[in-house]
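here is the input, now give the coordinates:
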Amino acid sequence: MGARKENILVLDRKGVIHSRRDDLNQYKAALANDTDKRTLNDAVEDADVFIGVSGPDMLTPEMVKKMAPKPIIFALANPDPEIRPEVAKAARPDAIVATGRSDFPNQVNNVLCFPYMFRGALDVRSTSITEEMKIAAVHAIAELVREAPPQEVLDAYGGEPLTFGADYIIPKPNDPRLLGRVSSAVARAAVDCGVARKGYPSHYPLNSLDEIFPEL
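So this is what the prediction gives:
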């Protein structure tokens, strides 16, 4: 989706996965970069984005301070993130922070994608899940958050307004619009890239649970 490999540093328990390491399996070797950076502390310097899928408290406030302006921090370890949102914000008030937890803003959870991706794939009898289908799901989710959420979502979160911004960059997992938007986008992408064995359903796009599961 436009990211350049040379700008992405991946780390394992031993540090940065770089091209001069001799302990890499084929999967890690494919991610290796030619870089002099060796530690997480090195890697985060001037970085725009941190994506953590490791363990608690791996990212320190000092590291966050070294990141580029308006850093994006996805601290996704559960139940304890790599850095707590309030700690990251104290270090960098301009940071955009997401976690995997429902009690913090911006919950990143695969429930936003997987059920609806498979619904779209099944409706057109797709033979595979392609990169085009994944990207279609990403765009559908990204577009949805820029629209006003339904009242039932606001009620579920205490009635507070939800407006696209630093604390609302991704739809809430209980947003019923995800069902129709993501599955429809995935089905269309499957048809367009030639892996669908059925045409785009005439009843798409789906907008409610009643439309998706009429038998209920």
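
use CA for all of it now, contacts and neighbours both
Noted.

and F104, what helix or strand is that in?
Assigned by DSSP states H and E, F104 belongs to no helix or strand.

would you mind measuring from it to P79?
In this view, F104 and P79 are 11 Å apart by CA to CA, to the nearest Å.

more neighbours, these two?
Applying other CA atoms under 10 Å to F104 and P79 shows that F104 carries more neighbours, namely 14 against 11.

what separates that one from T130, distance-wise?
F104 is 32 Å from T130, by CA to CA.

one more to put side by side:
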Amino acid sequence: LGNIGPEAGLPVMEGKAILFKEFANVDAFPICLDTQDTEEIIRTVKLIAPGFGGINLEDISAPRCVEIETRLKAELDIPVFHDDQHGTAIVVVAALINSFKLVNKSFETAKFIVSGAGAAGSSIIKLLIKMGAKNIVVNDIDGIINKDDLNSYNFLKREIGEITNPENIKGGLAEAVKGSDVFIGVSAANILSIDMVKTMNSDAIVFAMANPSPEIMPEDAIAGGAKIIGTGRSDYPNQVNNVLAFPGIFRGALDAKAKKITEEMKIAAAVGIAKLVSNEELAYDYVIPDAFDSRVSTVVANEVKRIAIEQNITRN
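Now for the predicted structure:
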């Protein structure tokens, strides 16, 4: 929706609070701040934090969202989680775990193209690397992020540039997509063409998640030869929806009295979500549980709680 201000954004927060309660029985309070200043946001959250068991950051644009979350995680002793970043990443990884079973590929061997270097894109990239990905190329509005241009990037793009594009290719989306196995779109509508999909490797996976209009419509991705399609929309199969992650993440963290949410928790959550689709059910149009699958939040919560105890980051 763009930058619509705190009053107009409040219904989004209210909706999120309802989802927390409905899916995981977490009492959440919608709070909108009338500021876009990084330091003011950090100070305000720290001031109100004593009354809360955790903080879910929402709808803060990149790169500020990364700095805000990093600082708050370091300066608070309760879980801080930016859902636009990590919720998306967890659900994408869950869908990929199952997709790779169908097309006989792996995180280690697949070539990934991520379109969009903002909040969601940066977190997806980091979680893919945690899962073993070796070859990720990132494209944003200015083209492929490459090592020759690192000095011209903001801190977030510089960080992405240092850990991606091992072959240091340059150009735009067409060059990035060629010879890739997985397209992950968290960017803009209608930027991936049928002809571009045709240049991907066989049994290609396309998760076009720009909402409400994806980077490519599913029927066009199929026409280009893609085998597995996912979107952020509810009217197509394989909806990559954050609601599969964030309610259970907080339920588990609160139940464990965890002080923070770690990368290992996110991976365990993704694996747990993926396992809910049995081998018998697994199909090209069903690689991830339905957004309203009531089993999901409990499984995610149990996995998060287990890891919190294993990592000894719980309160006595």
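
overall similarity of the pair, as a TM-score.
Here the TM-score for the pair of chains, by TM-score structural alignment, normalised by the length of structure 1, is 0.81; 181 aligned residues with a CA RMSD of 1.3 Å.

which stretches of the stretch 51-200 of structure 2 form helices?
64-75, 83-103, 119-130, 155-163, 173-177, 194-198 (DSSP state H, counting those that start in this stretch).

now for the fourth one, which elements pack on it?
Spelled out, that is helix 155-163 of structure 2. Contacts defined by 3 or more CA pairs under 8 Å, 6 or more residues apart in numbering; DSSP states H and E place helix 155-163 of structure 2 against helix 119-130.

run the chain-centre distance for the helix it packs on.
Put simply, helix 119-130 of structure 2 sits 7 Å off its chain's centre (CA atoms, centre = their mean, to the nearest Å).

residues in contact with the residue nearest to the spatial centre of structure 1?
Centrality entry for structure 1: nearest residue to the mean C-alpha point is V108, 5.9 Å, by CA atoms, centre = their mean. Going by CA atoms under 8 Å, 6 or more residues apart in numbering, V108 of structure 1 touches L76, A98, T99, G100, R101, I170.

the longest helix seen in structure 1 vs structure 2, average offset?
Counting by DSSP state H, the longest helix found in structure 1 is helix 177-192. On superposition with structure 2, the mean distance recorded for helix 177-192 of structure 1 (mean CA distance after the TM-score superposition for structure 1) is 0.7 Å.

and that helix, which stretch of structure 2?
Under TM-score structural alignment, helix 177-192 of structure 1 corresponds to residues 295-310 of structure 2.

pull out the buried positions in the matching stretch.
296-308 (16 or more other CA atoms under 10 Å).

please apply the same query to stretch 1-18 of structure 1.
Buried residues in stretch 1-18 of structure 1, defined by neighbour count with 16+ other CA under 10 Å: L9, L11, G15, V16, I17, H18.

what do you get for stretch 134-149 of structure 1?
Buried, per 16+ other CA under 10 Å, within stretch 134-149 of structure 1: K134, A136, A137, V138, A140, I141, L144, V145, R146, P149.

grab the nearest non-local neighbour of the first one.
Read that as K134 of structure 1. On the basis of CA to CA, 6 or more residues apart in numbering, the spatially nearest residue to K134 of structure 1 that is not a chain neighbour turns out to be V186, at 7.3 Å.

I'd assumed M117 was in contact with that neighbour.
Yes: counting by CA atoms under 8 Å, M117 is a contact partner of V186 of structure 1 at 5.9 Å.

and for these two, which residues touch both?
The contact sets of V186 of structure 1 and M117 overlap at M133, K134, A137 (CA under 8 Å, 6+ apart).

take those residues and keep only those in helices.
Using DSSP H, the subset of the shared contacts of V186 and M117 of structure 1 located in helices is M133, K134, A137.

which residue in structure 2 aligns with V49 of structure 1?
Using TM-score structural alignment as the criterion, V49 of structure 1 maps onto V182 of structure 2.

my guess is that match meets A208, correct?
No: with contact defined as CA under 8 Å, V182 of structure 2 does not reach A208; the gap is 10.4 Å.

tell me which of those two has more neighbours.
The residue with more neighbours, out of V182 of structure 2 and A208, is A208; 31 against 25, by other CA under 10 Å.

quick one: contacts for the more buried one?
F183, I184, G185, V186, P214, E215, I216, M217, I229, G230, T231, G232.

can you give me the strands in structure 2?
55-57, 80-82, 111-115, 135-140, 143-144, 182-185, 205-208, 228-231 (DSSP state E).

could you dump these to CSV with distance to K170 of structure 2?
Below are those laid out as CSV (distance: least, CA to CA, whole Å):
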stretch, distance to K170 of structure 2
strand 55-57, 34
strand 80-82, 31
strand 111-115, 13
strand 135-140, 9
strand 143-144, 6
strand 182-185, 17
strand 205-208, 21
strand 228-231, 26
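
circling back to that earlier point, distance check, the equivalent of the residue nearest to the centre of structure 1 over in structure 2 against A119 of structure 2.
By TM-score structural alignment, V108 of structure 1 lines up with V240 in structure 2. Separation of V240 of structure 2 from A119 of structure 2 (CA to CA): 16 Å.
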